[in-house]
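Chemist: After the sequence you'll find the predicted model.
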Amino acid sequence: MSEETELKTFIIDQLKDMAKTIVKNTEKNIKSRTNNPFNSISDEVGKHMGLGRSFDSQLGTRLQKIALYLARRKYGKENVPNIILMSSKNNQDIVNVVRIAYDLSPEFGMTQKVYWKEPGFDFKGVFTHELIKLYKKDPSKFCIKNDSIHCTIDEILTIKNKINEIDENGNGIPVDLVFFDKKDNAHTFELKAGGNLDTKNTKSNVSEVENLKLIFKIFGNNESKFATCYNNNGEGNTPKGTIFNKLSSKEQAVGKNFWEEILPKSLTYDKFIQIYHKAFKEAKVEETIVK
């Protein structure tokens, strides 16, 4: 199977699942609307309004998974891990890092998380039940990379405290996208679809970018960016949103610029969009959600 065919197949699977989820969510929303005595909108109109909201939400989730898939095709599975565990012994200037990557699938999850754990922590302690079964059956399915990175004790404490501050329950900090380049520099992204960026979320989005930069500062010349899957003001124009005035140009990756950071060299942005549209049609998204 060619690279383009594999990509199209992955996108089709994501979009088919997206369409089914949208239909399921819309049915729940329509049912809950009957409890609102102030809602006089007909069920048919309400259905289409709900479809629009659900589509936007679900599409952002699916595009994030497609981005993860593409980053792996470009940088390799081992450089786009699902799990990153950091730890350090008291009063030592070394951070021990374990990066764990496994196959992308609905069963095992298509997410990325970073944790701070005590030295000697068994990495399987953050595995789901399904992952534990897979590891026992075939450990070769997992790419596991161990690193020891020298830095100052103050830097270690800053990173440890920031992770623990955000991750109060020890469940890991979700990262929209993180990958490591050939020089082992970390590239992290707070990723949004790119539509109507809410002004009230500007502060939290800027904080996310700053937190990612701080947490991954030990990985070379790390870059942390606010990214959108498309330019809400049209490709080539200045995007709309307060956040773009709060971050430097180096802290932004909008639309085409974002995708070109993760697309394999063999695939142009225009070709990627063509493949996506073919996949959208073959997934029968419209036929599924509009009945």
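Modeler: Looks like it arrived, so ask away. This structure is a prediction, so every number in the text was calculated from the model and none was measured.
Chemist: contacts, neighbours, all on C-alpha from now
Modeler: OK.
Chemist: residue contacts, M86?
Modeler: V95, N96, V97, V98, V114, Y115, W116, K117 (Cα atoms under 8 Å, 6 or more residues apart in numbering).
Chemist: number of nearby residues for the second one?
Modeler: Put plainly, it is N96. Neighbour count for N96, taken as other Cα atoms under 10 Å: 18.
Chemist: Over to the one 4 residues further on?
Modeler: Applying other Cα under 10 Å, we find 21 other residues in the vicinity of I100.
Chemist: so it sits in a strand?
Modeler: Yes. Using DSSP: H, G, I helix; E, B strand; the rest coil, the assignment for I100 is a strand.
Chemist: hang on, the earlier thing: out of the contacts of M86, who's nearest L15?
Modeler: Ranked by distance to L15 (Cα to Cα), the contacts of M86 are led by V114 at 27.3 Å.
Chemist: Use this one as the comparison:
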Amino acid sequence: MDEQIKNIILDEFTKLVHTIEGDFHINFLKKRHNFLLNQLDKMMIAHMVFVSSFESKSGNAIQACAKRIARLRFGEENVPQIVNPKGLALPNGFCNPKGEQVVITNVNIESAALHGEINKFREEHKGRGRGKSRIESSVTQESIKQLLTIGGKYIEDRIYIKPVDLCFRDGEEWNIMEIKAGGALDSSNAPSNAEKLLLLYTALQEKNCRCYFATLYNKDGEGAHWNSGVKAHLSYPEMFLIGRQFWERILPQEISFRNFVKIYKQALTQIDLNARIRTMISDCVGTL
């Protein structure tokens, strides 16, 4: 099992490095047109370009790893590329060119009225106050069942398709996840992320379903108290899987989180990521 997980990481991160290498020169030139930065030396700009590119693209790579790892634990049939528990007929000519996992629904998820009702639900259950007088969010696994009734009002004779970060059946329940890297959301974008998750839950229309806001790592350090603006909009810790909790939820049971981190580091060492990035930056800067 260790080797299977290592091969998944090798595959996804090799593709990631190829992508970064492929567009690095163009991204570097674009950054040099930024007058706010072009007084810096070329090597410093190049490192900034790499960090920006890696942070924006690595999330997709590790999410792809997570999906494939979940299939090792729960089986291909329980982590489908097309999530369609109602067996709805797909539109003629349906294709999924990006290879994303998608939810198929007949709930009109484009309806402004539905979005308004989900927004109202979130606001009514929002956490408020500070310190001892604080009231935590009451958006719980139980209270969100109200959204199934709300969503039922928007069922149409039409199919809607919505990408999802990760959705799987664990044998008893569906699990829907909105996944972020570290989850450092502020008060301005936290509500929309919470509502995106609640919309997916509403679209699935499954009573035996749990939804989670998940992060790939604990931005405050594994084992440390995790904080984020999204906690005001979803009940913590019930609606969250942070870092280790997320990986332990999807890893095969014989693989510990500690062992997974070790496997991940071994895979990146095998790719020789550091050397490839240094060479890429040196080659780019040296040609200018």
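Modeler: Looks like it came in fine. Since the model is a prediction, treat every value here as computed from it, not as a measurement.
Chemist: related to what we said a few turns ago, export the contacts of M86 of the first structure as TSV, with columns for secondary structure and distance to K160 of the first structure.
Modeler: Output for these, formatted as TSV (DSSP: H, G, I helix; E, B strand; the rest coil; distance: Cα to Cα, whole Å):
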residue	secondary structure	distance to K160 of the first structure
V95	strand	10
N96	strand	12
V97	strand	13
V98	strand	15
V114	strand	11
Y115	strand	9
W116	strand	6
K117	coil	9
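Chemist: all helices for the first structure, in order.
Modeler: In the first structure, the segments counted as helices under DSSP state H are 3-33, 43-75, 129-137, 153-166, 202-215, 243-246, 256-262, 269-282, 285-289.
Chemist: need the ones you listed in CSV with distance to I173 of the first structure, can you?
Modeler: Shown next, in CSV, are these (distance: least, Cα to Cα, whole Å):
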stretch, distance to I173 of the first structure
helix 3-33, 24
helix 43-75, 16
helix 129-137, 18
helix 153-166, 7
helix 202-215, 10
helix 243-246, 22
helix 256-262, 22
helix 269-282, 30
helix 285-289, 32
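Chemist: Just tell me which of those helices ends up closest to V175 of the first structure.
Modeler: Judged by Cα to Cα, the one of the helices of the first structure that comes nearest to V175 of the first structure is helix 202-215, at 8.3 Å.
Chemist: just to revisit the earlier point, please tabulate the helices of the first structure in CSV, including the columns distance to G172 of the first structure and mean neighbour count.
Modeler: What follows is those, written out as CSV (distance: least, Cα to Cα, whole Å; neighbours: other Cα atoms under 10 Å):
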stretch, distance to G172 of the first structure, mean neighbour count
helix 3-33, 24, 17
helix 43-75, 18, 17
helix 129-137, 16, 13
helix 153-166, 8, 16
helix 202-215, 13, 18
helix 243-246, 26, 15
helix 256-262, 24, 18
helix 269-282, 31, 15
helix 285-289, 33, 14
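Chemist: To K182 of the first structure, which of those helices lies closest?
Modeler: helix 43-75 (7.8 Å).
Chemist: quick one: the closest one to helix 3-33, angle?
Modeler: Between the axes of helix 43-75 of the first structure and helix 3-33, defined by axes from the mean of the first three to the mean of the last three Cα atoms, to 10 degrees, the angle is 150 degrees.
Chemist: Against the second structure, what's the mean shift for helix 43-75 of the first structure, could you check?
Modeler: Once fitted to the second structure, helix 43-75 of the first structure is off its aligned match by 0.9 Å on average (mean Cα distance after the TM-score superposition for the first structure).
Chemist: which other helices and strands contact that helix?
Modeler: Counting contacts by 3 or more Cα pairs under 8 Å, 6 or more residues apart in numbering; DSSP states H and E, helix 43-75 of the first structure packs against helix 3-33, strand 177-180, helix 256-262.
Chemist: quick one: it to helix 269-282, angle?
Modeler: Counting by the same axes, to 10 degrees, helix 43-75 of the first structure lies at 140 degrees to helix 269-282.
Chemist: what stretch of the second structure lies opposite helix 43-75 of the first structure in the alignment?
Modeler: The alignment of helix 43-75 of the first structure onto the second structure (TM-score structural alignment) spans residues 42-74.
Chemist: Tell me how far the counterpart of E6 of the first structure in the second structure lies from F260 of the second structure.
Modeler: Mapped onto the second structure by TM-score structural alignment, E6 of the first structure lines up with Q4. The gap separating Q4 of the second structure from F260 of the second structure is 11 Å, by Cα to Cα, to the nearest Å.
Chemist: residue nearest the centroid of the first structure?
Modeler: When Cα atoms, centre = their mean is applied to the first structure, the residue found nearest the centroid is D176 (2.7 Å).
Chemist: Now which residue in the first structure aligns to V102 of the second structure?
Modeler: Aligned partner of V102 of the second structure by TM-score structural alignment: K113.
Chemist: Spit out the contact partners of that match.
Modeler: Listed by Cα under 8 Å, 6+ apart, the contact partners of K113 of the first structure are N82, I83, I84, G172, I173, P174, V175.
Chemist: gap between it and I215 of the first structure?
Modeler: Counting by Cα to Cα - K113 of the first structure and I215 of the first structure are separated by 12 Å.
Chemist: swap in I132 of the first structure?
Modeler: 27 Å.
Chemist: Now which residue in the first structure aligns to I263 of the second structure?
Modeler: Per TM-score structural alignment, I263 of the second structure is aligned with I275.
Chemist: hang on, isn't L241 of the second structure packed against A214?
Modeler: Yes. At 4.6 Å, L241 of the second structure counts as touching A214 under the criterion of Cα atoms under 8 Å.
Chemist: Would you mind finding the match for D220 of the second structure in the first structure?
Modeler: So, by TM-score structural alignment, D220 of the second structure is matched to N233.
Chemist: mind listing what its match touches?
Modeler: N233 of the first structure neighbours (Cα under 8 Å, 6+ apart): P239, K240.
Chemist: ditto for V114 of the first structure
Modeler: Neighbours of V114 of the first structure in contact, by Cα under 8 Å, 6+ apart: I83, I84, L85, M86, G172, I173, P174, V175.
Chemist: From those, which land in strands?
Modeler: Counted as lying in strands by DSSP state E, out of the contacts of V114 of the first structure, are I83, I84, L85, M86, I173, P174.
Chemist: Just the buried residues out of these, in PyMOL syntax.
Modeler: Of these, the buried ones go into a single PyMOL selection, burial set by 16 or more other Cα atoms under 10 Å:
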select buried, resi 83+84+85+86+173
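Chemist: No further queries at this time; thank you.
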